[in-house]
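Return a 3D structure for these sequence lines:
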Amino acid sequence: MKIHNPFRTALVATLGVGLGLLIINGAQTLSTVILYIGTALFLSLGLDPLVSFLERRGLPRWAAVLITILAVLSIFAAIVLIVLPVVVDQISQLVSQITPFVIDGQGTIESLKQWMSTTFPNLAVDDVFAYLTNWMASGDWQRSVAAWTESIGQGVLVVGGAVFAGLFGSIIVLVLTIYLTASTPSLKRSVYQLMPASRRERFMDIADQITDSVGHYVMGQVSLGIINGILSAIFLSIIHAPFTAVLAVIAFFFSLIPLVGTLTGSTIIVLACLLPGVGSPGTALAAAIWYLIYMQVEAYFIAPRIMSRAVAVPGAVVVIAALSGGALLGLLGALIAIPVAASFLIIYRQVLIPRMNER
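As a prediction, this is how the structure comes out:
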């Protein structure tokens, strides 16, 4: 190819590369905002089937959206009120057990020396404690304590900042979700108007299938989580498992994760039933048998009926999509990746394959 004006070609190429870099930097800068919008859109599509159900019962759109949002917030508030007192109680128990050792420091050291002398009779316990005492009195110990304290302070600041950012992001996502859920029909019409009139009807059909599939998928996963959480609470109460409410909430949240969520949550619950002092091997065995049976019932009876209106995604695609989404956006990406994969499958089956068959 002959270049008639090298300067102009180089200038256009440089401007093109600069524009591309500018777009990439802008996308990186706005990544958090894009994540908020994507999360809110995903949640609004998930709530749309429930809103549509209420609309078919005669409620106006705004009332259906208000009832749906209040119901979701009530469920999460109830979960927080269930988990928070238990966590506070366990922390207070831990503090109450540690406090006597901190107050009676000398007695604790003497008890430790006596235990070590009994357990390790060949060990020179006095020499070991003398070495530790000299090391603690040296400058190395003081520098280590100072560095450790500084690290703890920085960690507290980082955790506090992350908690504040999480709360701020949750409020933004909530507001966006309410807005998008209330204005879903108008947003759809606006997007549909961008397509040529000759292709608009076909585009509307495929777009409605995609949004309905995402909505049914989200509602299906939530339904599976609720069923697992309720049944776990009942069964764990029967076998007197420790922290029943917390473990039921764990079962609910992990059931929201596709493919491996129920297995992971069940493993955590069984291990929690083995905790010394609060659990027992018999309780853990009973929980393991229960979850093995439940996972089979969920896989072959419950999930197919709940997910019958969502697009069926092959298992290999589910694994690949979940791993890719998790690598990009963490847990949220793993959750969103499955509906996105289902959307691509719809486009593949109803757009790409028919076009290839026409050639």
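
For the rest of this, base every contact and every neighbour count on C-alpha atoms.
Will do.

can you give me the helices in the chain?
6-29, 31-56, 61-103, 105-119, 125-137, 139-182, 184-192, 197-238, 244-255, 261-272, 281-297, 303-306, 315-347, 353-358 (DSSP state H).

want to throw those helices into a markdown table with mean neighbour count?
Below are these laid out as a markdown table (neighbours: other CA atoms under 10 Å):
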| stretch | mean neighbour count |
| --- | --- |
| helix 6-29 | 12 |
| helix 31-56 | 19 |
| helix 61-103 | 13 |
| helix 105-119 | 13 |
| helix 125-137 | 12 |
| helix 139-182 | 14 |
| helix 184-192 | 13 |
| helix 197-238 | 19 |
| helix 244-255 | 23 |
| helix 261-272 | 19 |
| helix 281-297 | 15 |
| helix 303-306 | 14 |
| helix 315-347 | 18 |
| helix 353-358 | 9 |
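
Ile210 and Ala322: what is the separation?
18 Å (CA to CA, to the nearest Å).

cool, Met295 as well?
Counting by CA to CA, the separation of Met295 from Ala322 is 19 Å.

one more to line up against the first:
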Amino acid sequence: MSEKAEPESALGEYGPGEGTGAHGAGPGPADGVRTPGAPPQESPPQEPPRRAPGEGRRRSWTRVGFSLGLGATVAWLAVQTVLRVSSMLTLLLLSAFIAIGLEPVVGWFTRRGLRRGWAVAIVLTGFVLLLGGFLALVIPPVAKEITALIDAVPGWLQQLHDHQSAIGRLEDRYHVVEKAKQQIGSGGAATGVAGGVLGAGQLVLSTLTSTAIVITVTLYCMAALPVIKQFCYRFVAASRRERVEGVAEEIMSRIGKFMLGNLITSAIAGAATFGWCVATGVPYAAALGIFTALMDLIPIVGSTLAGIVVSLVALSVSLPIAIATALFYIFFRVAEDYLIVPRAMKFAVDVHPLVTILAVLVGGALLGIIGALVAIPAAVAVGLLLDEYVFPKKQGS
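Got it, this is the predicted structure:
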């Protein structure tokens, strides 16, 4: 009896028709019954709970609105920060431009065995000597003219009471002294003079501070220029780093050559001004020559402004000399644009004259004199970048 009960108990464990698998041979996974020793089966995925209509959309619009508001706030703060430090950024740009422009001179010394620190010190010493020589030439004439003006004031006051003199006739007609007394009594003139003196003092202090910042930053940039370049190159992917380094080095080389070419043309302009002033008897020939050389560093408008100033100084000699000086500068400007500059810049940059004019106008409108000074090198850099990355190249080139 016990032997016959075993099959029934085994069959009864699974039940009729169960545990036979696909062929009735035993339990299988298709039967939904766990086989002893087999891994547990995964439960079927459950459907996610349904959201109310419009719930996900409300959350999405809230997130988008918050992101837009935060982005607009960050952008506004960034623009305000840039505007506040725009003057400082301009000085830093000028310092970097001067450092890159003087790099060929520093490199010339380093290639001859000098350490970079000594090369930078030599270049800085030369700059300080040049600036000191300019001040030594300019300060004595200016002090002399101020002294002469102060000494002439008593004579002008005496002529005010002389009805036969030109100043006296002007006083009789316009009553300048009486109006000046009224202004002084009301406090308007005193306030204007005080404001003018305060403004002049602030301008002098700002100029000295800016000059010190530019010299200091330029010195550090010149000394650490190789390290700065290598640090900037590390932000470029290794696969493109060699190409980017080649383009950057070419841009800096062009800027340095432009700076040297500009210095050559400026030196020629200063020497021509000095020679003309000596030949025609215009005073302060050396100071005017250095002034013209410095102004000629500014493309297009620099030499024109210098010519106007020198022509006004020539009026102290005579009107014909002033007219002749103005004609001399017109002739020199034509010669500089068509003879001197093309030959001096032939080895440096190749920029179309229209691009030059537009770059100087835009740079001057954005950053003033500094923008006009760096406009042409910036145009050269933009041209190189366009040729390298934007304009399609011919096959095989």
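
what does stretch 85-94 of the second structure contact?
Contact partners of stretch 85-94 of the second structure, identified using CA atoms under 8 Å, 6 or more residues apart in numbering, comprise Ser210, Ile213, Val214, Val217, Leu367, Ile370, Val374.

That stretch aligns to what range in the first structure?
On the first structure, the counterpart of stretch 85-94 of the second structure by TM-score structural alignment is residues 30-39.

likewise stretch 63-70 of the second structure?
Mapped onto the first structure using TM-score structural alignment, stretch 63-70 of the second structure spans residues 8-15.

so how far does the matching stretch sit from its counterpart in the second structure?
Mean deviation of stretch 8-15 of the first structure relative to the second structure after superposition (mean CA distance after the TM-score superposition for the first structure): 0.8 Å.

How far off centre is that stretch?
45 Å (CA atoms, centre = their mean, to the nearest Å).

likewise stretch 38-50 of the first structure?
So, by CA atoms, centre = their mean, the centroid of stretch 38-50 of the first structure is 16 Å from its chain's centroid.

average distance between that stretch and the second structure?
Comparison of stretch 38-50 of the first structure with the second structure after fitting gives an average deviation of 0.7 Å (mean CA distance after the TM-score superposition for the first structure).

repeat for stretch 150-166 of the first structure
So stretch 150-166 of the first structure averages 1.1 Å relative to the second structure (mean CA distance after the TM-score superposition for the first structure).

whereabouts in the second structure does that stretch align?
With TM-score structural alignment applied, stretch 150-166 of the first structure matches the range 191-207 in the second structure.

can you check stretch 225-238 of the first structure too?
On the basis of TM-score structural alignment, stretch 225-238 of the first structure is assigned to residues 266-279 in the second structure.

Could you give the separation of that stretch from the chain centroid?
The chain centre lies 32 Å from the centre of stretch 266-279 of the second structure; the measure is CA atoms, centre = their mean.

do the same with stretch 196-205 of the first structure
The chain centroid and the centroid of stretch 196-205 of the first structure are separated by 36 Å under CA atoms, centre = their mean.

Check stretch 306-320 of the second structure too.
In terms of CA atoms, centre = their mean, the centre of stretch 306-320 of the second structure is set 35 Å apart from its chain centre.
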